[in-house]
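>>> What follows is a predicted protein model with its sequence.
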Amino acid sequence: MNPTENINHDAVLRARVALLGSGTLPVRERVAAYRVLVRVSPLAYLPLLAAALFAYSRQEFAHRPGIAVALRAESVAAARRMCALEPEETQLLLTALVHYREQLLLMERPEELAAVEAEMEKLVATGGGSPGVRWDLSGA
């Protein structure tokens, strides 16, 4: 099967036009566009998706922790995919994990928090970045 058979080319075109067409796109619309475009160009759009998901969780859902934690978990998943494609991109994953950890702390979810912290420690121990140095996930 051709990998492009399952891609909605109209959706890809709309996403590209949205990103190129307007000056400042709301974070919600950037997330939607990156979710589409990551299917056709993962190396280009996974870091952008991870950053936009964090910004979306912080800007739009700070008052809804259940949604915020889900968006941050999706950000971590995007960063993990990026690491699978580009193993040297571990700082992106570490930063996404730091932000996910922050949300888990706020929500008092100790079991998940322990798993995230263990993953962070393993990443740092294997030379995968420094928790004090962050990728720009500010969404700016």
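Received, thanks.
>>> From now on I want contacts and neighbour counts done on CA atoms only, so please keep to that.
Will do.
>>> need the contact list for the residue most central in space within the chain.
Per C-alpha atoms, centre = their mean, the C-alpha nearest to the average position across the chain is that of Ala50, at 1.7 Å. When contacts are counted by C-alpha atoms under 8 Å, 6 or more residues apart in numbering, Ala50 touches Glu74, Ser75, Val76, Ala78, Ala79, Ala96, Leu137.
>>> try this one side by side with the last:
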Amino acid sequence: MNHSANINHDAVLRARVALLGSGKPSVRERVAAYRVLVRVSPLAYLPLLSAALWKYSRYEFAHRPEIALALRAESVAAARRMCALEPGWSDLLVTALTNHRELLILMDRREELRAVEEELTRVASGER
């Protein structure tokens, strides 16, 4: 089976047009576009997706912490995937984990916080 058979080329085209249009797309539109484009160009779009997910969680869902937390977890997943593809991107993962940690502290989610802090320590020290 051909890899491109799993990709919706119309969705890819719409995502690129959204990003390259005359106006600056909203963070919501950027997240949607990056989610599509990461399937065709992960090295180019995983860092952008990770950063945009954090912004989306912070600016659009500050009043809905459960949604914000899910978006930050997705940001961490994108950063982890980027580090798996390109190990030199550990700073992206440290940033995503730090942002995730921040919300876990505010929500008093101690067990999850402990796991994130352990991973943060490992990544920051160069361990995998």
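Now that the structure is in, tell me what you want to look at. This structure is a prediction, so every number in the text was calculated from the model and none was measured.
>>> Relative to Pro42 of the first structure, how far out is the residue nearest to the centre of the first structure?
Separation of Ala50 of the first structure from Pro42 of the first structure (C-alpha to C-alpha, to the nearest Å): 11 Å.
>>> hey, which helix is longest across the first structure?
helix 65-85 (DSSP state H).
>>> mean distance, that helix to its aligned residues in the second structure?
On superposition with the second structure, the mean distance recorded for helix 65-85 of the first structure (mean C-alpha distance after the TM-score superposition for the first structure) is 0.2 Å.
>>> after that helix, next one along is what?
Once the chain leaves helix 65-85 of the first structure, the next helix or strand it forms, by DSSP states H and E, is helix 90-107.
>>> measure Arg101 of the first structure to Met107 of the first structure for me?
10 Å.
>>> Have a look at those two and say which one is more surrounded.
Arg101 (24 against 13; other C-alpha atoms under 10 Å).
>>> Spatially nearest residue to that one, not counting backbone neighbours?
Leu113 (6.1 Å; C-alpha to C-alpha, 6 or more residues apart in numbering).
>>> Tell me who's in contact with the one you found.
Counting by C-alpha under 8 Å, 6+ apart, Leu113 of the first structure has contacts Arg101, Leu104, Leu105.
>>> Ok, Arg14 of the second structure next?
Counted by C-alpha under 8 Å, 6+ apart, Arg14 of the second structure has contacts Ala33.
>>> and which of the contacts of Ala50 of the first structure is nearest to Val38 of the first structure?
Distance to Val38 of the first structure across the contacts of Ala50 of the first structure (C-alpha to C-alpha) is lowest for Ala78, with 9.2 Å.
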